[in-house]
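1. Based on what follows, work out the 3D shape:
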Amino acid sequence: MQEPGSVQQKIACAFSTQVRDEPATKRANQSFRVLATGDLSLKALEADIHHALATEKVDGSCSYVTKYKDLPYLWARLDRKPTKHAEKRFRKFQSSKTSTEFTWNLDDDFRTVTDSWIPAHGVVQINGRLQPDENGHIPGWIPVEKGSKPYCWHLSTVDYDTGLALVLKPCSENNLLEITTVPLMELLEQTLELVGTHINGNPYGLGSKRRPVHFLISHGSLQIEKPLTLNLRDLTAWFEESPEGKVEGIVWHCINGVLIKLHRHHLGLQWPVPDPYLTARPLSINVDLTKYECDLETKSSFLVFARLNGKQFDYFKDIPWEDTEN
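-> Next comes the predicted model:
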């Protein structure tokens, strides 16, 4: 469905865009806004977006499952970013609006990363040297190892001793979602979104300060069932008026592997929204740990959902997080 290890945030917008000199509503430090115009982009047309699979764009932290030390591991998104001095030069160049191309010093302009870091698939290389993208970043991944405090919420969704991951996925009946355990081996070479209490301001209202919860969602797994008309007026109406449209955006998975997106911000619409569609759906919980010998950390989301094992809720948002036992 997608190139393994690719970074979904870099995919093209479905429509042609225009840049306005006004502060962005999505990124606090961005001095411009990108808005969609009325025409499908050339890349979307070339990828045959009219026959693509439309899926929900989930607001989380991009993650990846691949092997590390010969075992399946969860990897966190980590871009190599410019040093402060190089960033200052780059921003000055951007504001000058000159037609010349910015020249990076690839040896000195980027912060160092650990030896375990790997570049994302699709990062351009010239003469074996990784090239930064249009934002001045080199997208990549770092393995989430045991005891890693910066990635404790990633760690709360995996258990390397049992080889399991905590995943939300759709069931085949009645719009039902399920939170369950999935072997990491089954997720190899997939990218996923980490969502939860401490991710991106928690737009889905998951868990609580006392009971934080996090889980993974495979990219492309939440399909949009009703056909969407590919014009801005109808899509804007869908986002504003349809319960199914209370999502961060749409990602179209095209037959040739290209990913095309449309974010609410491209239409001048706000995100997050009250009662997002993800948590307005019924949920079944299937997290049975009795058959495993687990030595889980207290922050593990497995423990929270294991206490709710076998229960079903009419609405995801109605789970009484504070009532789960210690």
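
2. CA atoms for contacts and neighbours, from now on please.
-> OK.

3. which is the next helix or strand following the biggest helix by length in the chain?
-> Counting by DSSP state H, the longest helix found in the chain is helix 84-96. Downstream of helix 84-96, the first helix or strand assigned by DSSP states H and E is strand 118-119.

4. what's the next secondary structure element after that following strand?
-> Heading C-terminal from strand 118-119 (DSSP H and E), you reach strand 125-126.

5. What residues sit buried inside the longest helix of the chain?
-> Within helix 84-96, the residues that count as buried by 16 or more other C-alpha atoms under 10 Å are 86, 90, 93.

6. The last one touches E101, doesn't it?
-> Read it as F93. No - between F93 and E101 there is no contact under C-alpha atoms under 8 Å: 9.0 Å.

7. Now do E186 against N29, distance only.
-> E186 sits 38 Å away from N29, going by C-alpha to C-alpha, to the nearest Å.

8. out of those two, which sits in the busier spot?
-> E186 (12 against 9; other C-alpha atoms under 10 Å).

9. quick one, what contacts the more buried one?
-> Going by C-alpha atoms under 8 Å, 6 or more residues apart in numbering, E186 touches no other residue.

10. Now show me the structure for the sequence below, then we'll compare the two:
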Amino acid sequence: MRRLGSVQQKIPCVFLTDVSEEQSRKRDRQTFQVIATENVNPLALEADIHCSFATEKLDGTCCYVAPYTGQPYLWARLDRKPNKRAEKRFKKHQYSYKSCKGFTWNLEEDFKTVPETWIPAHRVKHHNGHPMPDEHGHIPGWIPVETSNKQYCWHSSVVDYEAGAALVLRPCSDDDDMLEIAAVPLADLQEQTLELIGTNINGNPYGLGSKKQPVHCLVPHGIIPIRNPPPVNFQQLCSWFQDSPEGQVEGIVWHCNNGTLIKIHRHHLGLRWPDGDTRLADRPVVIRVDGTVDAYDNSRGLFASLFTLNGHSFSRLQDVQFGP
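-> All right, here's what the predicted structure looks like:
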């Protein structure tokens, strides 16, 4: 399968954006809305976006696979954010200058503490040994998902470190429309970023599992292609999201030949998400969690439950369930 760029930094929008003083459709506590103009972002044109590969933007939480304690490990996204005093100064600057530019951070004192195991994301700039924040005042980074940390229990449910495996949702190699949930060696996912989706993530737009039987899985970034994507044109993209069955997605990520990633999501265009059924939830899926009978004895319930369904197909991803 095609291996595409990993997501370590925030991805720019395909259009230049404006800030509207209205309640965000994406974040409950955000009192402003970032909206797309009809002008294509020069970054997208420089990266030759018209010759790029379009994939589905997934609505979950970003993860990363990298070594920890001598073995491949799942890492959760944890951005280091300003403390209250610094955040107040930053917002005052934004309000006064209508921009983030020109603000000076005290890298030693302005940011909240993070666990010792935290690492900054790739390509984060440093100054005098300190990682520097992005334009939003955040320092993107990662923390290893340890099974003892209850805050990351849903992340933990999709990995079995003893078996060295992760539960991954991906297209089947022998069927264009069929998906599979497979137990994949963590070693095969090294240095990849993935999206954790499921019952307890971001309001569960894909309708996976239930409170009683939660279902979560990892989706490698760039692995769900968009067939016949629309041209990079404001009106045509709006029409595609609203009228095409393929457009029932949160957004598009374009993977450009020079490695640049460019995105659009429905909120940029003033469109609801989710809006009815989602394309991913409606696709058929087969369970491929095989191995020996005791392979996942020490894992949590999700591996064991999916093991009992090995080889079973469901007509829709959102219909995956265990037992009667």
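
11. Mind checking the TM-score on these two?
-> Remark: TM-score between the superposed chains equals 0.94 [TM-score structural alignment, normalised by the length of the second structure]; 320 aligned residues with a C-alpha RMSD of 1.7 Å.

12. mean distance, the longest helix of the first structure to its aligned residues in the second structure?
-> By mean C-alpha distance after the TM-score superposition for the first structure, the fitted helix 84-96 of the first structure averages 1.8 Å away from its aligned residues in the second structure.

13. Map G257 of the first structure onto the second structure.
-> In the second structure, G257 of the first structure lines up with G259, judged by TM-score structural alignment.

14. before we move on, what SS does that match have?
-> Under DSSP: H, G, I helix; E, B strand; the rest coil, the three-state class of G259 of the second structure is coil.

15. neighbours around the nearest residue to it once chain neighbours are set aside, how many?
-> Counting by C-alpha to C-alpha, 6 or more residues apart in numbering, the nearest residue to G259 of the second structure once its immediate chain neighbours are dropped is G5, at 6.2 Å. Residues lying near G5 of the second structure (other C-alpha under 10 Å) number 16.

16. Quick check, G5 of the second structure in contact with H255.
-> Yes - judged on C-alpha under 8 Å, G5 of the second structure makes contact with H255 at a distance of 7.0 Å.

17. Name the residues contacting each of the two.
-> Taking C-alpha under 8 Å, 6+ apart as the criterion, G5 of the second structure and H255 both touch 222, 261.

18. Around the residue lying closest to E325 of the first structure once chain neighbours are set aside, how many other residues sit close by?
-> Nearest residue to E325 of the first structure, sequence neighbours excluded (C-alpha to C-alpha, 6+ apart): R307, at 7.2 Å. R307 of the first structure has 16 neighbouring residues, counting by other C-alpha under 10 Å.

19. just K146 of the first structure next, same as before
-> 12.

20. Quickly find the element holding it.
-> Judged by DSSP H and E, K146 of the first structure forms part of no helix or strand.

21. Let me know the distance separating it from L45 of the first structure.
-> 44 Å.

22. show me the residues around the equivalent of P132 of the first structure over in the second structure that make contact.
-> The criterion is TM-score structural alignment: under it, P132 of the first structure has P133 as its aligned partner in the second structure. When contacts are counted by C-alpha under 8 Å, 6+ apart, P133 of the second structure touches 124-125, 139-140.

23. redo that, cut-off 7 Å
-> Residues near P133 of the second structure by C-alpha atoms under 7 Å, 6 or more residues apart in numbering: I139.

24. Does it fall in a helix, a strand, or a coil region?
-> Taking three-state DSSP as the rule, one finds P133 of the second structure in the coil state.

25. before we move on, the earlier item: between the buried residues of helix 84-96 of the first structure, which sits nearest K169 of the first structure?
-> F90 (41.0 Å; C-alpha to C-alpha).

26. What separation do you get for the closest residue to that closest one other than its chain neighbours and S41 of the first structure?
-> Leaving aside its sequence neighbours, F90 of the first structure sits nearest to F102 (C-alpha to C-alpha, 6+ apart; 7.3 Å). Note on F102 of the first structure: its distance to S41 of the first structure, by C-alpha to C-alpha, is 26 Å.

27. And K209 of the first structure, by the same measure?
-> 42 Å.

28. Looking at those two, which one has more neighbours?
-> With neighbours defined as other C-alpha under 10 Å, K209 of the first structure and S41 compare such that S41 has more, 19 against 11.

29. which ones are touching that one?
-> Counting by C-alpha under 7 Å, 6+ apart, the residues that S41 of the first structure touches are 14-16.
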